[in-house]
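# The following comprises the amino acid sequence and a computationally predicted model.
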Amino acid sequence: MLAAVAIPLAAMVGLASPAQAAGATATYQKASDWGTGFEGRWTVKNTGTAALDSWSITWDFPAGTSVTSAWDADVTNSGTTWTARNKSYNGRLAPGASVTFGFNGSGSGGGDVTDCTLNGDPCDGGGVPGDNAPSAPGTPSAGTVTDTSVALSWTAATDDHGIKNYDVYRGSSKVATVTGTQYTDTGLTAGSTYTYSVRARDTADQVGPASGSRTVTTTGGGGPGGDKIKLGYFTEWGVYDRNYHAKNLDTSGSAAKLTHINYAFGNVQNGRCTMGDSFAAIDKNYTAAQSVDGVGDTWDQPLRGNFNQLLKLKKKHPHLKILWSFGGWTWSGGFGQAMQNPAAFAQSCYDLVYDSRWAGLFDGIDLDWEYPNACGLSCDSSGPAVMKDMMQAFRAKFGDKLLTAAITADAGDGGKIDKADYAGAAQYVDWYNVMTYDFFGAWDAQGPTAPHSPLTSYNGIPIPAFNSDSAIQKLKGMGIPAQKLLLGIGFYGRGWTGVTQSEPGGSATGPAPGKYEQGIDDYKELKSRCPATGTVAGTAYAHCGQQWWSYDTPQTIAGKMTYANNQNLGGAFIWEMSGDTANGELMTAVHNGLG
């Protein structure tokens, strides 16, 4: 008996030949055998350059062999043909990622897997002995690009027996099979970004590796966004004292003018991404009057809170993209520990961002580490390479999803920009949110008074390099493309009290009172309580009584947007949306200024 069992076990504990399926492999292993039954395991790996959205393996077992239970996959059969499909939580595989599921079976022939397919392609690659798979085609080039179409062409793949056709992929979805080396993708959305790759298939139906990827943005888009990014941070805690909700983005008109929203913030704890305030995010009940679509929450619905309201906002404004931002000033302390294992860190964030409970909400992730290899609320000493290493790990995991970062604007010699490899990391990010605000404030309680977000330097500025233009020029000088830089705009002001001088540079006795916190207040509060009395370095300031404030107005924002356009920046972002007026006058200035 032992000898009889040992022979098939020894033959089958080894891995079977990989199954090729459009850049994915499926490998079977008979992990154990107890005579009347066995444990089998399949591993699916994405070996391509585009993410897989789902996977399905079909194979044949000999008569009398069956699956009795399975985990991490749904397994069904029709006679001797068995099919395993992914669960909701493990179907998406980024390039290089893999997933393993297992099952218990009955019958001694469980290792004899035949006629296997992975996502409909032959498990054995459909090869003929001595026939090699085709090479990768050339990276597609974009020819004519319109509002709704992209013309692609590529150099031919090679094969020892000839090329049959090419599969064209938009992201992870195959959109066409063509016999030539050209294809025009139609029916697209104006002002939207798409990523393409191509695979060759030979006369034996073997599929070769994917070409390089080409990302193309369609023209137009006019209304929301045009060619410029207009991003606003929406804070999780704003639903409390500030009474600012997703519905306010809609009723103010801002949702129609924004292209992207960053939801702030998720936390970074114990080496992984975690939720911040789960009550505000997924549990808070919204009445019909408070809800984006006028439909109130019910006690038994699976998702409530900000996440459900933002899903409704996306449904009403389909052009909007939403990213989940992690970290921020208060929650940056966990990044250093997390980066001791970058791949595990990225995996934890991916699993949380794309949790099935809020499927369809997030289009990517924003990482707000204040500051890598430098000091913020706490200090980090991970080394200058940590920024590049982090973004590389996240790009590998998130594939073609949006990946952005909020970064310092400290352009001083030896300042925070010099502390980390932001230039090396730039190749992996879609854009940087350059925090060109909070240069000066009442943490220097005695002053001198200075605008917290100067666009340029000026005579008497306390630290010459602390201005927006210095930061932008330094980052561009490091080789970071201008289109990957967004100018930061604060929808709030910073102020001092005990000030007698109207112009910048006066002395003070401490921070001015604010509605929620000393030394800071929203634009919507300040515009009437302490109206602007002058401008300096492209921003406004106000002296009222003994208080001195600086903040941006619609007029100064217009000037900053002109600067962003002249510098060919990717656009602008706002910290944060609740500071605007009920009719969104600052957001309107951003929108009109960027065009």
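Nice, I can see it. Worth saying up front: this structure is predicted, and the values here are computed from it rather than measured.
# From here on, just use CA atoms for contacts and neighbour counts.
Noted.
# burial measure for N285, as a count.
N285 has 19 neighbouring residues, counting by other Cα atoms under 10 Å.
# Does it lie in a helix or a strand, and which?
Per DSSP states H and E: N285 is located in neither a helix nor a strand.
# so T184 makes contact with A151?
Yes. Taking Cα atoms under 8 Å as the definition, T184 is a contact partner of A151 at 4.2 Å.
# Do a quick rundown of the helices in the stretch 351-500 of the chain.
Using DSSP state H, counting those that start in this stretch, the helices of the stretch 351-500 of the chain run over 386-398, 416-419, 422-425, 468-477.
# Correction: the previous question concerned the chain.
Along the chain, counting by DSSP state H, helices occupy 2-12, 246-251, 278, 305-316, 335-338, 342-353, 386-398, 416-419, 422-425, 468-477, 523-529, 554-566, 585-594.
# Ok, which of those comes nearest V268?
With Cα to Cα, the closest approach to V268 among the helices of the chain belongs to helix 335-338: 6.4 Å.
# surely G276 meets F265?
Yes. Using Cα under 8 Å, G276 is in contact with F265, at 6.3 Å.
# okay, those two: which has more neighbours?
Each of G276 and F265 has its neighbours counted (other Cα under 10 Å); F265 has more, 26 against 18.
# so that one touches S332, yeah?
No. F265 is beyond contact range of S332, at 10.4 Å (criterion: Cα under 8 Å).
# try this one side by side with the last:
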Amino acid sequence: MFKHAVKGCGGISLLLLAASIQAATPNAPVISWMATDYTLQNGSVQVPVRWDMWWGTNGNKWYLAKNDSAVFNGSLSINGQNAQNGSTSLLITQPGSYQLQVTLCQVNGATEECAQSGITTINVSGNAGTDPVDPDPIDPDPIDPDPVDPDPVDPGPIDPTAPAKPAFGWSENSVTLTGASVSLNLAWNMWWGNNGNLWQLKQNGTVVHSASLSSASPAAQSGSHSVNFTSTGSYDFVISLCQQSSDALLCTDSDVKTVNVVSGSGGGANGGGDGSFDPWTDLDMTAWPHPLKQNNVAYNNTTGKKVGAYFVEWGVYGRAFNAADIPAQNLTHIYYGFIPLCGDNPSLQAANPQGYAALNSQCAGKPDYSVVVHDKFAALEKGYPGDVWDQPIRGIFAELYRLKQAHPHIKILPSVGGWTLSDPLYQVGVDPAARAVFIDSIIDFIRTYDFFDGIDIDWEFPGGGGATPELGSALDGAGFATLMQELRAALDALEVETGREYELAAAMSGGVEKLSVVDWEDAAPHMDYINLMTYDYYGAWNGVLGHQTGLYPSPNSPIVGFSADEAVQYLLNRGVPAGKIALGAAMYGRGWQNVSDTTGGNPFTGTGGDGITGGWERGIMDYKKIEADFMGGPDASGVNGFTVGWDDTAKASYVWNPTTNTLISIDTKRSVREKGAYILQHQLGGIFAWEIDADNGHILNAMHEGLGHPQQ
């Protein structure tokens, strides 16, 4: 399944819109979350404003209006149907109420087509400065780029021969100077694109290291350098990836990485470094709760059934999807992917060497089979609005504390394992000593980060067939059941300690063959939910064509046991209570290029070729991109040579282009509603999806609609 602890290399647009005399109307922008109350300090305040357009027709110019007067404009580069965003800092010098609105436009000569965001109202209090006049609304307010996520107003034309943009890898974001000096290794990656033959590390604008590179475009490049600090302070670093010739140096810079070097005495009063900081009471909640974004619509969960989704740690990078973007009010469960185990992790080492190095750093001094955060920067250090730099917990975890306070109904579970992080679970399942270390560690983990509401085990897969083929044995089925029994006992003891209730769930294969390995009679009584991964049945790892997330088998299904109904009926026949079973929905598609030998107009009668490109991983593409580029909308019949197909036997959707022989198997609103009806028919426990950042709201909305939930 597509649960790799690997950061994506960036989307590549498959289609470019042809030039047209008439400008096209862009998708509407959305003003990102921001505080609503500000106070003038010394007569003024800078208000950061950021907007996003997640997917759809691009614009080449944007405007910010304050009380219906344009106060800023910026240019943009059009990039197919990919996301766009912009930001600026608005100077306010007078108290009052201000209505802000962003307009995104596509300008072509004298023609201008625009779409507007909703209106965000902010209130400014305090005493005005000596200048009683607000800046001329015709001229832009002074610009102070967002220090967290710089977004140049007009980058100008991009040289197509320039190297691709490098990105800093995982490293500490704050280091402690306990003696005369402290060192920090800074590594970077460029996952795909034009190569460079030289790279430079700049510290506060000065080159402190440079090294040559071998060019092999468009393959990945990487490098690292250890920086030595001898004094406290804040240091800004930039990686420049360059193409050097005899007479020129063409470079592309990374985003800025800020490293804080603090003294050995620890945090200051604001951060609660003395242990007094309580994330339940001391976090700044000014920006929360966040409104629903994209196409998400609020629903009333009248059935009480689970509506869950996976949220992935690495999504804060290329996908730019943060905890604030989660449509929390429409979810009952969030599964946080992924929490790794220390020990032998060969599949991670092979798939993601940098992630493997980060895990080893986190595991230093800890016993094998302990759990740790994987990406410490993303989970605990990345700054968000309201954070202070020496706060003991920042990053995604601080945001999830905020989310939980804003939406106390929601259950947040750490998901342990996943495709490239499951290797140690094979030993945990069969070795009592390893299992004891793991259980003690995961209980301590959710005790420490107490926004978590239980444990989700994503062992892929008991009995074998995971990322490391040689792992797995006949003992795993009983071992899984024992793990569930002992985890439940440990959670029950924690409930006595804390007075809270904790859930135990597991993500399981949606294939009957793998399900048959598990001793369900001994495992199910201790579990709250069995999340059937009723997706990834077929994909471009081979040429076998089938519905990757079909509800029922179809007459030409090549593999028996590869449908949601077959998996559910198998568990029911094993005595698993229906209310503990949840179906999985796919917020992404799996597809093939160069499909051949089809008959009768049915693409699934053919043989698949290479995996599709244009997503985060070959063969896979986000639903929101498929909808925009190939469907033409959630209920449309297809665009750009594609048609939207429906298999009424399998209750499964797909898109097919007979000219390019490109086939993508997907969940759509129609197929997800069918899953909801099936859940109601068989009185199952609910539905969940992988993964929330790939949706534009339409799949989650359909999850509610299928369960009969009315809109609020």
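That came through fine. Quick caveat: nothing in here was measured; it's all calculated off a predicted structure.
# picking up where we left off before, so which of the helices of the first structure gets nearest N270 of the first structure?
That would be, of the helices of the first structure and by Cα to Cα, helix 335-338, which comes in at 6.8 Å.
# how much space between the aligned partner of L586 of the first structure in the second structure and F72 of the second structure?
In the second structure, L586 of the first structure lines up with I699, judged by TM-score structural alignment. Using Cα to Cα, to the nearest Å, one obtains 35 Å as the distance from I699 of the second structure to F72 of the second structure.
# One more: P408 of the second structure?
Noted for P408 of the second structure: a distance of 38 Å to F72 of the second structure, by Cα to Cα.
# And for P48 of the second structure?
P48 of the second structure is 13 Å from F72 of the second structure, by Cα to Cα.
# Look at the two and report which has more neighbours.
Ranked by neighbour count (other Cα under 10 Å), P48 of the second structure and F72 place F72 first, with 22 against 17.
# Distance of that one relative to Y98 of the second structure?
15 Å.
# what range in the first structure matches whatever helix or strand V124 of the second structure lives in?
If you go by DSSP H and E, V124 of the second structure is part of strand 120-125. Per TM-score structural alignment, strand 120-125 of the second structure has no counterpart in the first structure.
# Can you give me the stretch of the first structure that the next helix or strand after that strand aligns onto?
Counting by DSSP H and E, the next helix or strand C-terminal to strand 120-125 of the second structure is strand 167-168. Aligned by TM-score structural alignment, strand 167-168 of the second structure corresponds to no residues of the first structure.
# now do stretch 404-421 of the second structure
Under TM-score structural alignment, the match for stretch 404-421 of the second structure is residues 314-331.
# again with stretch 515-534 of the second structure
Alignment of stretch 515-534 of the second structure against the first structure: residues 417-436, by TM-score structural alignment.
# Quick one: distance of that stretch to the chain centre.
The chain centre lies 15 Å from the centre of stretch 417-436 of the first structure; the measure is Cα atoms, centre = their mean, to the nearest Å.
# Repeat that for stretch 477-486 of the second structure.
30 Å.
# Any chance you could list what contacts it?
428-430, 435, 439, 462-463, 504, 517-520, 522-524, 526-527 (Cα atoms under 8 Å, 6 or more residues apart in numbering).
# Endpoint to endpoint, the match of stretch 515-534 of the second structure covers what distance?
Criterion Cα to Cα; first-to-last residue distance in stretch 417-436 of the first structure is 12 Å.
# ditto for stretch 421-434 of the second structure
By Cα to Cα, the extent of stretch 421-434 of the second structure from end to end equals 16 Å.
# now stretch 195-215 of the first structure
4 Å.
# That one corresponds to what range in the second structure?
Against the second structure, stretch 195-215 of the first structure falls on no residues (TM-score structural alignment).
# related to what we said a few turns ago, hey, which of the helices of the stretch 351-500 of the first structure is tucked in deepest?
helix 386-398 (a mean of 22; mean count of other Cα atoms under 10 Å).
# Map G223 of the second structure onto the first structure.
Counting by TM-score structural alignment, G223 of the second structure has no partner.
# Test my guess that G223 of the second structure contacts L198.
No. G223 of the second structure is beyond contact range of L198, at 10.3 Å (criterion: Cα under 8 Å).
# Now for these two: what residues contact both?
Shared contacts of G223 of the second structure and L198, defined by Cα under 8 Å, 6+ apart, are absent.
# The spatially most central residue of the second structure - nearest residue in space that isn't next to it in sequence?
Residue closest to the mean C-alpha point of the second structure, counted by Cα atoms, centre = their mean, is G315 at 2.7 Å. Nearest-residue entry for G315 of the second structure: F321, 5.4 Å, with adjacent residues in sequence omitted and distances by Cα to Cα, 6 or more residues apart in numbering.
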